[in-house]
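Student: Sequence and computational prediction follow.
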Amino acid sequence: MKTTCYLDAIGVVPGRISEVSSAGFTLLVEANAERKARIDDRLAWLRAHANDTADQRNDPRIVPTQRAVSVTLSNGQTIGAEIVDLSMSGVALTTSERPDPGSAVTVGKRFATVVRHTADGIAVRFKLPYSPTTFNERVVL
């Protein structure tokens, strides 16, 4: 079956599903040699940096006035969290629950993806970053 996948860190990947199992599926990439080489390079880079715990956010950070926030997990469970710091592209949270990296969550009303675990919780990247005009200490997630 032909399909097109969108992978967050890679982009659009056209291909054909060759095998389906309870763990997922196998995609045979249908792209020219140059595109396949770029995908291979990006995957190699992602594997090499998968366990990096260093700060990976480029945007300036703030600590908003309202730090308490609810996090909704992909299964619908809602947990409490506290904002450690916030950037236009993501947020670090203190929370006892630690969804796996790559998990989809909703922080307040913002859709996000867990990018790593921290010493006291998780860090997430927003699907849509804040605009500079709406980003300040009074922002409420």
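Tutor: Yep, that arrived.

Student: going forward, measure contacts and count neighbours with C-alpha atoms only.
Tutor: Fine.

Student: what's the residue closest to the geometric middle of this structure?
Tutor: A centroid search over the chain (CA atoms, centre = their mean) returns Thr113, at 2.8 Å, as the residue closest to the centre.

Student: Next one for the comparison:
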Amino acid sequence: MTTLTDIRSRLDRRRIKVAARGAQEQRRHRRVKLAVPGRYLDPVRGEFMCRLVDVSPGGARIAAEVPPPVHQTIVMLFEGLGRLEGEVVRAGRAGFAVRFVFSQRKRDRLADAITWRFNMERLGLTEDRHAPRKPGKGRATLRLKDGVMIKADVIDVSISGAAFACLERPRVGEPIRVGEMTGRVARWLDNGIAVAFDPPRPREEAHPA
């Protein structure tokens, strides 16, 4: 027999999935800053060290002392993001920009990896070493306005919010801080809470030379 709790649980999971799909659509067009060391392979000149500056599922800006020529197709390797292939669309003394060349399925996987890497530092997340390495697995400390701290498991995380499994459930609308991020309790879940992050402050877009 289906209970009211079962129905609420299914609705909560559905809301999380809908929110995740919406965030994924935003991530397809939004670049986020990620300072990740890596290297790239130029098929003509060989391998060079580089560092990721910002990235989206469609492309990235990369700092490098030896940038590749424009229109060259290169292979890049960054920790946590894996092997990426793209075409150089701009290049200058500070580095270069690439447009990724791969399937939509890989773009979706990259969007998840970008979100996880982006939020790990900002939310102060620690990975669960005993669980599969995939988005939404980790531990976080939630801090309330009165100083109370709640240890929670990450269920789902996106650019605009996150869901946490925890025993304590602050009231809906209560201010909350997770790492460097601030936000409010958006709703209760059957096994925890969903948090909506405050919008980021506007900032100027940077472009490679």
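Tutor: It's in. None of the values given here were measured: they were computed from a predicted structure.

Student: before we move on, the earlier item: which residue, other than its chain neighbours, is closest to the residue nearest to the centre of structure 1?
Tutor: Ala104 (4.6 Å; CA to CA, 6 or more residues apart in numbering).

Student: Distance of the aligned residue in structure 2 for the one you found relative to Ala97 of structure 2?
Tutor: Aligned by TM-score structural alignment, Ala104 of structure 1 pairs with Thr73 of structure 2. According to CA to CA, to the nearest Å, Thr73 of structure 2 and Ala97 of structure 2 sit 12 Å apart.

Student: any common contacting residues for the two?
Tutor: Counting by CA atoms under 8 Å, 6 or more residues apart in numbering, the common neighbours of Thr73 of structure 2 and Ala97 are Val88.

Student: The two: who's more crowded?
Tutor: When Thr73 of structure 2 and Ala97 are compared for neighbours, Ala97 comes out ahead with 27 against 19, by other CA atoms under 10 Å.

Student: What lines up with that one in structure 1?
Tutor: Structural alignment (TM-score structural alignment) places Ala97 of structure 2 against Ala123 in structure 1.

Student: can you tell me the helix or strand for Lys17 of structure 2?
Tutor: Lys17 of structure 2 belongs to helix 4-27 when assigned by DSSP states H and E.

Student: how far is that helix from where the chain is centred?
Tutor: How far helix 4-27 of structure 2 lies from its chain's middle: 18 Å, per CA atoms, centre = their mean, to the nearest Å.

Student: Against which helices or strands is it packed?
Tutor: For helix 4-27 of structure 2, the helices and strands in contact under the criterion 3 or more CA pairs under 8 Å, 6 or more residues apart in numbering; DSSP states H and E are helix 104-122, strand 149-157.

Student: In structure 1, what range does the shortest one match?
Tutor: Right, the one you point to is strand 149-157 of structure 2. Following TM-score structural alignment, strand 149-157 of structure 2 has no partner segment in structure 1.

Student: re earlier: Arg21 of structure 2 versus the match of Ala104 of structure 1, what's the distance?
Tutor: Using CA to CA, Thr73 of structure 2 is found at 30 Å from Arg21 of structure 2.

Student: and the helix or strand where Leu46 of structure 1 lies, which stretch of structure 2?
Tutor: Per DSSP H and E: Leu46 of structure 1 is located in helix 33-48. Across structure 2, nothing matches helix 33-48 of structure 1 (TM-score structural alignment).

Student: contacts for the helix or strand following that helix?
Tutor: Downstream of helix 33-48 of structure 1, the first helix or strand assigned by DSSP H and E is strand 61-62. The contact list for strand 61-62 of structure 1, computed with CA under 8 Å, 6+ apart, reads 85-88, 136-137.

Student: how far apart are strand 61-62 of structure 1 and its match in structure 2?
Tutor: Compared with structure 2 after the fit, strand 61-62 of structure 1 shows a mean deviation of 1.1 Å (mean CA distance after the TM-score superposition for structure 1).

Student: returning to that earlier point: can you tell me which of the helices and strands packed on helix 4-27 of structure 2 is packed in deepest?
Tutor: Mean neighbours per residue, mean count of other CA atoms under 10 Å, is largest over the helices and strands packed on helix 4-27 of structure 2 for strand 149-157, with a mean of 19.
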